[in-house]
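Q: A predicted structure for the sequence below; I have some questions about it.
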Amino acid sequence: MDDFLTLDKQLCFAIYETSSQFSKLYSTVLEDFDLTYPQYLVLLALWEKDGIGVTSIGEKINLGTGTLTPILTRMEKNGWLRKERSREDERKVFVHLEKKAVDQKESITKAVQEKIINCSISLDEYEQLMTHLKLLRGKLEQAKQLSAGKK
């Protein structure tokens, strides 16, 4: 069992290393657009549905408002989006894409796809990896809920 305690046998370390490599890969692509990876995630969320609330974006990309707010502020300053307070409830802020984000969508998407293709990941492999990672995430969330229920 001692053999299990080596780094190369740790799933968490393999995921950590892979995540680090993906971060580097995306950083090289996104720097051409003057974007960070979290900013790219915001754009992905807004490209799916424009005009959603800050809370919805945070839930979608798994970031708290304390982390997300400065990201949105920088993106607004750089012309990617605009924030608008709700007229009905001024505690709510909705985020809308600016023309720059709409115009750059195809270029950004193409650059990211090319980088992924350069990694020699086939579409079948990509889909399998996504399936397995979603299953793993679900199991981890379930284990977290079970352990929280025991407290």
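A: Good, I have the coordinates.

Q: okay, CA-based contacts and neighbour counts for the rest of this
A: Fine.

Q: what's the residue nearest the centre of the chain in contact with, if anything?
A: Centroid-nearest residue in the chain: Leu41, 4.0 Å away (criterion: CA atoms, centre = their mean). When contacts are counted by CA atoms under 8 Å, 6 or more residues apart in numbering, Leu41 touches Ile61.

Q: repeat for Val102
A: Each residue near Val102 by CA under 8 Å, 6+ apart is listed here: Trp47.

Q: Could you do Ile57 as well?
A: For Ile57, the contact set (CA under 8 Å, 6+ apart) comprises Val42, Ala45, Leu46.

Q: Go through those and say which is closest to Glu106.
A: Leu46 (14.0 Å; CA to CA).

Q: and the gap between the closest one and Leu81?
A: As defined by CA to CA, to the nearest Å, Leu46 lies at a distance of 9 Å from Leu81.

Q: re earlier: tabulate the contacts of Ile57 in TSV, adding columns for neighbour count and distance to Ile57.
A: Shown next, in TSV, are these (neighbours: other CA atoms under 10 Å; distance: CA to CA, whole Å):
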residue	neighbour count	distance to Ile57
Val42	23	7
Ala45	17	6
Leu46	20	8
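
Q: hold the first one in mind and look at this next one:
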Amino acid sequence: MTTPTSDWLRLDQQICFSLHAASRAFNGVYRVILKDLGLTYPQYLVMLVLWEQGDLPVKKLGEHLRLDSGTLSPLLKRLEAAGLVRRERSARDERSVEVRLTEEGTALRESALQVPRRVAAATGFDVDEIRALRARLDELTTALDAAAVDAAALEEKA
């Protein structure tokens, strides 16, 4: 079934809006679930990367999260004020700042273990459906990243 050209600009036909609406709905669920941990959703994402990867330079952390330093720095400042992370100049490269979990930040991981289960339950999807959706979204992200690179290359040539 094809969509008539006249419907292409309808809001309900936009995949970007469906993703945006789903993202906002996720943020609402996370806001409630993360309240007991004292984290916002973006702070939770930072903690996930640090729990998985260990100490990281700010630049690498930003790459994992797809965030620039202007967005990441205030997040790290708040996490540091909460006693969950420390930021320190790298001994190897003074231009680089390393982010390290504190003991409290490491200990918070135990409490966070219930978060993915609660979020999964909120979706109403089973584990296989969640895995399949995540795989499709990863494919979409890869395709859009490639399209953005191609568009930028064409723009440079123009």
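A: Great, that's in hand. This one's a predicted model, so the numbers in the text were calculated from it and none came from an experiment.

Q: returning to what we had before: between Leu46 and Leu81 of the first structure, what contacts are shared?
A: Common neighbours of Leu46 of the first structure and Leu81 (CA under 8 Å, 6+ apart) are Val95, His96, Leu97.

Q: Show me what Gln53 of the second structure lines up with in the first structure.
A: Alignment note (TM-score structural alignment): Gln53 of the second structure maps to Lys49 of the first structure.

Q: and that match, what is it in contact with?
A: Going by CA under 8 Å, 6+ apart, Lys49 of the first structure touches no other residue.

Q: Now do it against Asn118 of the first structure, distance only.
A: Distance from Lys49 of the first structure to Asn118 of the first structure, by CA to CA: 29 Å.

Q: repeat for Ser147 of the first structure
A: When distance is defined by CA to CA, Ser147 of the first structure is 41 Å away from Asn118 of the first structure.

Q: coming back round to it: let me have the contacts of Ile57 of the first structure in JSON lines, extended by secondary structure and distance to Ala101 of the first structure.
A: What follows is those, written out as JSON lines (DSSP: H, G, I helix; E, B strand; the rest coil; distance: CA to CA, whole Å):
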{"residue": "Val42", "secondary structure": "helix", "distance to Ala101 of the first structure": "11"}
{"residue": "Ala45", "secondary structure": "helix", "distance to Ala101 of the first structure": "12"}
{"residue": "Leu46", "secondary structure": "helix", "distance to Ala101 of the first structure": "9"}
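
Q: Show me which of the residues you listed is closest to Arg85 of the first structure.
A: Nearest to Arg85 of the first structure out of the contacts of Ile57 of the first structure is Leu46 (CA to CA; 16.6 Å).

Q: I'd say that closest one and Phe94 touch.
A: No: with contact defined as CA atoms under 8 Å, Leu46 of the first structure does not reach Phe94; the gap is 10.6 Å.
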